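Enquirer: for reference, the sequence and a predicted model appear below.
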Amino acid sequence: MAKHSRNWNQGVYEKYLREGRGQGEGPGYTPWIRVQDFASKGIVSRVKGRTTRRVHHLMSNNELAYFYLLDWADSVLDIREQFPLLDLECAMNAAAQAGINYPTDRTSGYPYVMTCDFLITTTHGLKARTVKLSSELTNARTVEKLEIERRYWAANGVDWKLVTENEISYRKAKNIEWIYSAQDREALQLQAESDTLSNVKDLIRQLFYSYEFSIVEIAQIVEDKFHLGKGIGLLLFKSLVLDKEIYIDLNERLNLNAKKVAVTVTA
């Protein structure tokens, strides 16, 4: 759980419920925690998701990296970050059964609503995932809260796992982050008509799979041929990767000047 930026009490709890936090699915979901509500280690982020087409609230660099991996996976259908364990009776029973003191506000004594970093809808069912640095696992209280989570999700029949930095491919996450700048389709539409965009993308695919040109060269060729603004060629290349019309191996370091880029046929 992140550190709350204000006192917690029943009034705040009821306000969150009225705001629809922790409710909804897909683009209609509202996270229980927003970046402006809580302090967090590292850098907090707001990122538009490819899967949900909404802005996601991530509380650490590790959450951000793991989010990119989830959002890129074809098996992931929905991602609900900062998902609340709203069944307080179930959560508090889980704590009691484990002999753990359930977290409460020091001033009001009101029980906190614990959150899971990610509740993920996949083609194989629901999965709950909590992201922690392995160094945090030396803290006894952190381990106790993780045990409450584990028991809570077990009671609800949901697969729960702890994810540390050892399970996160940071290179792949950074590559995905690079690609995601192409989500601003309005910028592309301002530069070219739809028919032109289709022709540009066809040429990019042709040049890329000829293995005779680097990504930088391809971008320059299409910008010159179609009189596009500087940087639009590269943005269009990214958009093709984003839409999975061009496949590159995101597990490898991307060299934009290489004439042969590692290609993979899977996401």
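Expert: Here it is on my side, so go on.

Enquirer: going by C-alpha atoms from here, please, whenever you check contacts or count neighbours.
Expert: Will do.

Enquirer: surely residue 200 is in a helix?
Expert: Yes. Under DSSP: H, G, I helix; E, B strand; the rest coil, residue 200 sits within a helix.

Enquirer: can you tell me, leaving aside adjacent residues, what's nearest to it?
Expert: Distances taken as Cα to Cα, 6 or more residues apart in numbering place residue 222 nearest to residue 200, at 6.4 Å, with adjacent residues excluded.

Enquirer: please apply the same query to residue 174.
Expert: In space, residue 174 is closest to residue 65, 7.4 Å off (Cα to Cα, 6+ apart).

Enquirer: look up how far residue 178 lies from the one you found.
Expert: For residue 65, the distance to residue 178 equals 12 Å [Cα to Cα, to the nearest Å].

Enquirer: this is the other structure I want to compare:
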Amino acid sequence: MPTDRRPTALITGASAGIGNAFARRLAADGYDLTLVARDEARLAQAAAELTAAHGVTVDVLPADLATDAGAEAVGKHLANPPDLLVNNAGVGVRQTFLRSDGAEEARQLRLNVEAVMRLTHAALPAMTQRRHGAIVNVSSVAGFGPVQPGSTYSATKAWVTNFSESVGQQARRYGVRVMALCPGFTRTEFQERAGIDTSGSPDWMWLKADDVVNVALRDLARGRLVSVPDWKYKTAVFAIRHLPRPLLYRAAGGTRHRVSPPPQ
């Protein structure tokens, strides 16, 4: 990376949660930023605060990445990619599959899967050509197994993790890092938007978004393909991967429930 300019990053889903935590940390580290989300007003507010606090340049790019127009707009911006791309935007479906709306399920796939693929594909060729760059795709511990009966969210995150590991193995020979970030329960707006009842989850299970980002950037610098913040979730991933399936299904039946009645 040239030393006569500040490093740059583009962050999707940057108006709240983990995306906003990435923005704060990277701005503090001296990155010029491009923030992407649907809510232009919140993006503008975040940009003003970050510029005032850290003196960096912060551009906003309002876009709905679940639409072709939104994904294409951001993809064109990535033709000259930043030093770091953070694919954080994601969504969960409020209902379980037996009661969900097909349009909601399709939107989840477009945002959680297709947008990650399209933006990675937009940025990666130029990154590999210049032999520099990094991509963090925000996945989830849920992607390591069917841990929420009836939820299709974990299936989308399984794709993100597998995709990132596969592409990351190829990209590393060109000096480019691609990593899947797989946090567990993290205090953000996501749970409320997805209709997830978190009242039964003890406080010790919850992570702070700032801590998740700190671990992610540390693991990215170490060249890891997958980052799982916190020992308790590393333990959970080991159990999900190695428990006999009947035991995993039984344990999954006691995990958090979505705010919806069972199918009639």
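Expert: Cool, got the structure. As the structure is a computational prediction, the values presented were derived from the model and not from experiment.

Enquirer: where does the TM-score land?
Expert: Overlay of the two chains. TM-score (TM-score structural alignment, normalised by the length of the second structure): 0.24; 106 aligned residues with a Cα RMSD of 5.9 Å.

Enquirer: if we can go back for a sec, secondary structure element for the residue nearest to residue 174 of the first structure?
Expert: Secondary structure from DSSP states H and E places residue 65 of the first structure in helix 61-72.

Enquirer: ok, then the element right after that helix?
Expert: Following helix 61-72 of the first structure toward the C-terminus (DSSP H and E): strand 76-84.

Enquirer: pretty sure the residue nearest to residue 200 of the first structure contacts residue 236?
Expert: No. Contact status for residue 222 of the first structure versus residue 236: not in contact, 9.6 Å apart, counting by Cα atoms under 8 Å.

Enquirer: quick check, residue 197 of the first structure in a strand?
Expert: No. Assigned with three-state DSSP, residue 197 of the first structure falls outside any strand and is helix.

Enquirer: follow-up on the earlier one: the more surrounded of residue 65 and residue 178 of the first structure?
Expert: More neighbours surround residue 65 than the other of residue 65 of the first structure and residue 178, with 21 against 13 (other Cα atoms under 10 Å).

Enquirer: how about residue 136 of the second structure, what does it touch?
Expert: By Cα atoms under 8 Å, 6 or more residues apart in numbering, the residues touching residue 136 of the second structure are 84, 85, 86, 87, 88, 178, 179, 180, 181, 220.

Enquirer: helix or strand: which one has it?
Expert: Here residue 136 of the second structure is assigned to strand 133-138, by DSSP H and E.

Enquirer: let me know the next secondary structure element after that strand.
Expert: For strand 133-138 of the second structure, the following helix or strand on the C-terminal side (DSSP H and E) is helix 153-171.

Enquirer: in that following helix, what's buried?
Expert: Within helix 153-171 of the second structure, the residues that count as buried by 16 or more other Cα atoms under 10 Å are 153-165, 167-168, 171.

Enquirer: before we move on, what about stretch 194-213 of the first structure?
Expert: Of the residues in stretch 194-213 of the first structure, 197, 200, 201, 204, 207, 208, 213 count as buried by neighbour count, 16+ other Cα under 10 Å.

Enquirer: now distance to residue 95 of the first structure too, for these, in a markdown table please.
Expert: Rendered in a markdown table, the data for those read as follows (distance: Cα to Cα, whole Å):
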| residue | distance to residue 95 of the first structure |
| --- | --- |
| 197 | 56 |
| 200 | 58 |
| 201 | 55 |
| 204 | 56 |
| 207 | 59 |
| 208 | 55 |
| 213 | 59 |
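
Enquirer: between these, which sits nearest residue 91 of the first structure?
Expert: Within those, the smallest distance to residue 91 of the first structure is 51.2 Å, found for residue 201 (Cα to Cα).

Enquirer: quick one: contacts for the closest one?
Expert: 236, 237, 240.

Enquirer: wait, a helix at the last one?
Expert: Yes. Remark: residue 240 of the first structure belongs to a helix, assigned using three-state DSSP.

Enquirer: how close does it sit to residue 79 of the first structure?
Expert: Here residue 240 of the first structure is placed at a distance of 23 Å from residue 79 of the first structure (Cα to Cα).

Enquirer: give me the more crowded residue out of those two.
Expert: Higher neighbour count among residue 240 of the first structure and residue 79: residue 79, with 26 against 19, using other Cα under 10 Å.

Enquirer: for that one, which non-adjacent residue is spatially closest?
Expert: residue 120 (4.7 Å).

Enquirer: so that neighbour makes contact with residue 160?
Expert: No. Using Cα under 8 Å, residue 120 of the first structure is not in contact with residue 160, being 10.2 Å away.

Enquirer: please enumerate the shared neighbours of the two.
Expert: Common neighbours of residue 120 of the first structure and residue 160, using Cα under 8 Å, 6+ apart, are 127, 128, 129.

Enquirer: ok, so of those, who is nearest residue 153 of the first structure?
Expert: Within those, distances to residue 153 of the first structure taken as Cα to Cα reach their minimum at residue 128, with 7.6 Å.

Enquirer: what's around that closest one, how many residues?
Expert: Neighbour count of residue 128 of the first structure, defined by other Cα under 10 Å: 22.

Enquirer: is it true that it touches residue 163?
Expert: No. Assessed by Cα under 8 Å, residue 128 of the first structure is found out of contact with residue 163, at 10.3 Å.
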